[in-house]
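A.B. asks: sequence-free structure coming up:
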């Protein structure tokens, strides 16, 4: 299977497959997966309407570069695959990809801490450095039920705007990036911010929020610290972690 798929795609697509499979396994490694019920999608290089998505029913820690399924904007298979896909699960992703040319990768989770904060009326609070990074580029989208309705798409992309982070009320978290590394690192910070808030609120003591002007200046500082918004500098180390703890994603 591995050799067959690799022979049918470009080197650029194969590298994307390896990185996307790694992102799936890292989501599982950090405990943000929800059995098989969320997705990470990525636009195939040098295309407008070709995307990679997980084989439906495969747990995130099982995903490999070869098992990823190539689909069009309507989640129809482009490259023959023995694995099923979930068109309903691609609803949110297809909307974001269509609206945001820069959103080459879209990562969505139902993590417990993320859903917990999404259910709080005030949303994410400026309680941590991680939160300040997120708040510099965060949108909110109200819950409209399970995301199967095509009519919801314009409202969702309008709420995302040009932000990196989107909190789906009562539902979960979403990040976008130029590649799987950027989308994953953004989600790492998003999830950390939510986890800190859950723990801080559970402490039952008076909280000390970050000043608004500091939050406002955080986005530019993040670009410097992370060498180009989130991904590049940490990704090689994360791949080494996977090679030690869950190898085989690159097959």
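C.D. replies: Thanks, I have the structure now. Treat the numbers as computed from the prediction; the structure is a model and nothing was measured. Numbering: from 1, shown residues only.

A.B. asks: from here on, contacts and neighbour counts on C-alpha atoms
C.D. replies: Fine.

A.B. asks: for the residue lying closest to residue 218 once chain neighbours are set aside, grab the count of nearby residues.
C.D. replies: Of all residues not flanking residue 218 in the chain, residue 133 sits nearest, at 5.9 Å (CA to CA, 6 or more residues apart in numbering). Using other CA atoms under 10 Å, residue 133 has 24 neighbouring residues.

A.B. asks: list the residues that contact residue 133.
C.D. replies: The contact partners of residue 133, by CA atoms under 8 Å, 6 or more residues apart in numbering, come to 189, 215, 218, 219, 222.

A.B. asks: let's bring in a second model and compare:
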């Protein structure tokens, strides 16, 4: 198969797998379409990964990733690829996998017990803020909700080298919003909707900062106010839905456009 000869048929079907895996596949495929709808795409690059439920994997750390070579708008439940932390394909998928995807994502899925989902983007605002010496500053409504929630990891080049994984994990610690310096944004979470809520807030904070800085000097949010905002922001908290309501609303929007992600 050359890079121009992608498989015509879907490699897996719902009837052939555990219903918990199929449900995870549909949720992840819907998220890829949401990213496409929001313009969070980078040609065929970047990744959203989701752990395969333990009821399917038997406790092994397996995860689902997009087929390399497909645009997010082409991702479906059946063409997602199931791999292990070494990037080995586990479901006989004919699609290739981007090494830059599984190296970083596998390190997080393997190294952080609660990292059920990992998302990475190269949005203009996200990369722009990642290139600033001071990164994301405490100057707007959204950055205030992320007070003491953001980790930074220095740029080490294209993420295809496994030895970067331990350094990434050390820099992340327990913070779920990550700015990859000179590179982009990353978020991880206990659930896919929670991860999305964190990433959306981080990206929105970057968008507002980019717009603000283009007009001049920004007015900082006082430290005590930012601490209170971060504490009072309930959208990441599992006791308050952790982004599920927002994610469901966006899935409904995608469904009105195209339901082929469920195939």
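C.D. replies: Ah, there it is. Given the structure is predicted, the values throughout are model-derived calculations rather than measurements.

A.B. asks: superposed, what's their TM-score?
C.D. replies: Aligned and superposed, the two chains score 0.94 in TM-score terms (TM-score structural alignment, normalised by the length of structure 1); 250 aligned residues with a CA RMSD of 1.8 Å.

A.B. asks: how near is the residue nearest to residue 218 of structure 1 to residue 179 of structure 1?
C.D. replies: In this view, residue 133 of structure 1 and residue 179 of structure 1 are 19 Å apart by CA to CA, to the nearest Å.

A.B. asks: which stretches of the stretch 51-200 of structure 2 form helices?
C.D. replies: 54-57, 99-111, 124-130, 141-145, 164-172, 192-215 (DSSP state H, counting those that start in this stretch).

A.B. asks: rebuild those as JSON lines, extending it with distance to residue 24 of structure 2.
C.D. replies: Shown next, in JSON lines, are these (distance: least, CA to CA, whole Å):
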{"stretch": "helix 54-57", "distance to residue 24 of structure 2": "11"}
{"stretch": "helix 99-111", "distance to residue 24 of structure 2": "16"}
{"stretch": "helix 124-130", "distance to residue 24 of structure 2": "27"}
{"stretch": "helix 141-145", "distance to residue 24 of structure 2": "29"}
{"stretch": "helix 164-172", "distance to residue 24 of structure 2": "25"}
{"stretch": "helix 192-215", "distance to residue 24 of structure 2": "9"}
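
A.B. asks: between the ones you listed, which gets nearest to residue 16 of structure 2?
C.D. replies: Between residue 16 of structure 2 and the helices of the stretch 51-200 of structure 2, the shortest separation by CA to CA is 12.6 Å, and it involves helix 54-57.

A.B. asks: that older thread, so what corresponds to the residue nearest to residue 218 of structure 1 in structure 2?
C.D. replies: Alignment of residue 133 of structure 1 against structure 2 is given by TM-score structural alignment, with residue 145 as its counterpart.

A.B. asks: any idea how far residue 30 of structure 2 is from its match?
C.D. replies: In terms of CA to CA, residue 145 of structure 2 sits 26 Å off from residue 30 of structure 2.

A.B. asks: residue 98 of structure 2 too?
C.D. replies: 20 Å.

A.B. asks: tell me which of the two has more neighbours.
C.D. replies: For residue 98 of structure 2 versus residue 30, the count of surrounding residues by other CA under 10 Å is larger for residue 30: 28 against 19.

A.B. asks: what do we get in structure 1 for the more buried one?
C.D. replies: So residue 30 of structure 2 corresponds to residue 22, using TM-score structural alignment.
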